[in-house]
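Colleague: Output the structure for:
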Amino acid sequence: MNATATKAGRWTAADVPDQTGRVAVITGANTGIGFEAAKVLAARGATVVLACRNPDRAGDALTRLTASAPGARVEFLRLDLSSLASIREAAAELRGRHAEIDLLVNNAGVMWTPRSTTADGFELQFGTNHLGHFAFTGLVLDRLLPVVGSRVVTISSMGHRTGQLDFDDLQSERSYGRHRAYAASKLANLMFTYELQHRLETAAAHTAALAAHPGGAGTELMRNSPPLIRFLNPVFGPLVTQSAERGALPTLRAATDPFARGAEYYGPDGLGEVKGFPKRVGSTARSHDKLAQRRLWQESLQLTGVTFPV
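Modeller: Sure, this is the predicted structure:
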């Protein structure tokens, strides 16, 4: 561990252990915290698979990654999390390339979008942020299970704190609010993590499920912010946001810290978890509701048609 980081009590990218020989798959890694996490993992020796929707943007990301870490092993995998057909195709392609996977980071997401639906008719935010990652994880999990120390890290948000799941209206067909739907999807990310960890423990698997959130990271997710927030952001943004590079640290800690354990949740250590260095943080009582976790799992199985090997 980096001596300076240890002395200050701050975990930084310098604390990421050597990743040589490991295969890391990161969804939405062409930009934002996904790209920053990929850059660190590639520089530490991992083979990093950028699972992204847009080939052109992914190609640009690959170029930037190899420029920042000459000799880095990086790959592109086309994945559209708003389409179950694309998810199945991507999973099959990934399984064909790699017999074992050490790390899956469920990072991609959409935020505060006007109401629309995925290719399969799911509300876009819930369908992409939760159901898309649920399906993709289920389809590739058997590549992680034999690998000692393998992890599934799912990115949630401070927004989960206001999240509620209406099991009678998961697709927001009766009533839609863009902020409410986002919060529900981020709550679902945590509930999925905790239920997956329970099932992994029951199966005595080598894999652990963890979660992280970036705090107030300045990324492209903010493009759907209300006009007033976009107007005020140049003045007040620096007070409540941090760089994507700093925002990626909770992800990296959950993914690589040898002392991190299943069902742990990492976020910034600053006031309100908005900014700072990564530490273990808590989540709402709703996220720990075991009956709701199991119900969400069963609903997700039915909606996606994907089964899990645990």
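Colleague: all contacts plus neighbour counts: C-alpha atoms, from now on.
Modeller: Noted.
Colleague: In this structure residue 178 contacts residue 112, no?
Modeller: Yes. Judged on C-alpha atoms under 8 Å, residue 178 makes contact with residue 112 at a distance of 4.7 Å.
Colleague: Those two: which is more packed in?
Modeller: More crowded of residue 178 and residue 112, by other C-alpha atoms under 10 Å: residue 112, with 20 against 16.
Colleague: contacting residues for that one?
Modeller: Taking C-alpha atoms under 8 Å, 6 or more residues apart in numbering, we find residue 112 in contact with 125, 178, 179, 181, 182, 224, 225.
Colleague: most surrounded residue in those residues?
Modeller: That'd be residue 125 among the contacts of residue 112, by other C-alpha under 10 Å, with 30 neighbours.
Colleague: what sits against it?
Modeller: With the criterion set at C-alpha under 8 Å, 6+ apart, residue 125 makes contact with 109, 110, 111, 112, 113, 181, 182, 185.
Colleague: longest helix anywhere in the protein?
Modeller: Identified as the longest helix of the chain according to DSSP state H is helix 178-202.
Colleague: So which bits of it are buried?
Modeller: The neighbour-count check on helix 178-202 (16 or more other C-alpha atoms under 10 Å) flags 178-201 as buried.
Colleague: hmm, back to that, any chance of the contacts of residue 125 in JSON lines, with distance to residue 158 too?
Modeller: As requested, the contacts of residue 125 are arranged in JSON lines below (distance: C-alpha to C-alpha, whole Å):
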{"residue": "109", "distance to residue 158": "14"}
{"residue": "110", "distance to residue 158": "15"}
{"residue": "111", "distance to residue 158": "13"}
{"residue": "112", "distance to residue 158": "14"}
{"residue": "113", "distance to residue 158": "17"}
{"residue": "181", "distance to residue 158": "14"}
{"residue": "182", "distance to residue 158": "11"}
{"residue": "185", "distance to residue 158": "12"}
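Colleague: One more, please, to line up against the first structure:
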Amino acid sequence: MQGIRNLFRSAWSSAERLEDKTVVITGANTGIGKETAIDLAKRGAKIIMACRDMERGEAAKKEVIESSGSENVLCMKLDLADSKSIREFAEAINKDEPKLNILVNNAGVMVCPYGKTADGFEMQIGVNHFGHFLLTHLLIDLIKRSAPARIITVSSIAHSWSSMNLEDINSEKSYDKKRAYSQSKLANVLFTRSLAKRLEGTGVTTYSLHPGVVQTDLWRHLNAPTRAIMKMVSPFTKTSSQGAQTSIYCAVEPSLDKESGGYYSDCAPAKCSAAGKDDVVAQKLWDMSCQMLSLSNLDLE
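Modeller: You can find the predicted model right below:
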């Protein structure tokens, strides 16, 4: 129903400016990440595109500069499937950047064949959740010093198709790629809720979102029948630019200043699944994430 209602809403737009703001966007070399970079660069922000493939990243950086008319765009190496790369990236940001006002945890992998990250995590939970969990943790002090600041994590409606399997988080006993994807997107929603609680009163707010069904590179791992179906429904899907709108909304909409921990779709608050509101599971996931990433379980106070 929410989706149908939102079809009849007028398109969101905002003239909000971001001069003197610094933004980090993961996976910014393609799809909605790149479109988010273009939009926020047009608003005057300094954009740091965090990309795994530097060759593609540099090509995308040129595109962002050309499309936005802003030269204030950097491309930096970040592989979310490798904690060493995440630590190096965060160290460079903490050293070189006096502030970080907006972090967009956008990168993701979707329904890929079974594989593991450099740290031994199943690839989808590893990149989509653990990678962004670690990155956020390492940047949080800088973000807090830059308040008011926002942390946006791109989830998906797929979060509602699954529950967290904390006993087999890495799908070692059995692997269903759709279920693993769904679990990683649910982890994004729970992480956002947990983060909001821990950041209360700091001036840092958090948001998770469903970008819509977007035509992106993420479709590359879909099997042939599913791809054929997606092709048939493609007239009803969103372009990358349309898909980026809710990320942009969560990054700049002034009315969200006092909101934190919520889930959004079509540039409006949306209902997440019951599993996405389970604070007991959210706490267990937080504790497990800290343990698996060898982080002291700070409450970020």
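Colleague: element containing residue 260 of the second structure?
Modeller: Counting by DSSP states H and E, no helix or strand carries residue 260 of the second structure.
Colleague: Do I have it right that it meets residue 203?
Modeller: No. Between residue 260 of the second structure and residue 203 there is no contact under C-alpha under 8 Å: 9.9 Å.
Colleague: Looking at those two, which has the bigger crowd around it?
Modeller: The neighbour comparison of residue 260 of the second structure against residue 203 (other C-alpha under 10 Å) goes to residue 260, with 22 against 17.
Colleague: I'd like to know how far that one sits from residue 52 of the second structure.
Modeller: Look at residue 260 of the second structure and residue 52 of the second structure: by C-alpha to C-alpha, to the nearest Å, they are 29 Å apart.
Colleague: How many residues are close by residue 132 of the second structure?
Modeller: Using other C-alpha under 10 Å: residue 132 of the second structure sits among 25 other residues.
Colleague: Ok, residue 268 of the second structure next?
Modeller: A count of nearby residues for residue 268 of the second structure, using other C-alpha under 10 Å, gives 16.
Colleague: What's it aligned with over in the first structure?
Modeller: Mapped onto the first structure by TM-score structural alignment, residue 268 of the second structure lines up with residue 279.
Colleague: measure that match to residue 128 of the first structure for me?
Modeller: Note on residue 279 of the first structure: its distance to residue 128 of the first structure, by C-alpha to C-alpha, is 27 Å.
Colleague: now do residue 304 of the first structure
Modeller: Going from residue 304 of the first structure to residue 128 of the first structure by C-alpha to C-alpha gives 12 Å.
Colleague: Compare these two (neighbour count), which wins?
Modeller: Applying other C-alpha under 10 Å to residue 304 of the first structure and residue 128 shows that residue 128 carries more neighbours, namely 24 against 17.
Colleague: My guess is that one contacts residue 111. True?
Modeller: No. Using C-alpha under 8 Å, residue 128 of the first structure is not in contact with residue 111, being 10.0 Å away.
Colleague: about what we covered before: can you redo the contacts of residue 112 of the first structure as JSON lines with distance to residue 295 of the first structure?
Modeller: JSON lines is the format used below for the contacts of residue 112 of the first structure (distance: C-alpha to C-alpha, whole Å):
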{"residue": "125", "distance to residue 295 of the first structure": "19"}
{"residue": "178", "distance to residue 295 of the first structure": "23"}
{"residue": "179", "distance to residue 295 of the first structure": "23"}
{"residue": "181", "distance to residue 295 of the first structure": "18"}
{"residue": "182", "distance to residue 295 of the first structure": "19"}
{"residue": "224", "distance to residue 295 of the first structure": "30"}
{"residue": "225", "distance to residue 295 of the first structure": "31"}
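Colleague: mapped onto the second structure, which of those are still contacts?
Modeller: Using both residues aligned by TM-score structural alignment, their matches' C-alpha atoms under 8 Å, the second structure keeps these contacts from those: 125, 178, 179, 181, 182, 224, 225.
Colleague: Looking at the residues you listed, which one is closest to residue 15 of the first structure?
Modeller: Nearest to residue 15 of the first structure out of those is residue 182 (C-alpha to C-alpha; 31.9 Å).
Colleague: Show me where the stretch 51-200 of the first structure has its strands.
Modeller: For the stretch 51-200 of the first structure, the strands defined by DSSP state E, counting those that start in this stretch occupy 73-78, 103-106, 151-155.
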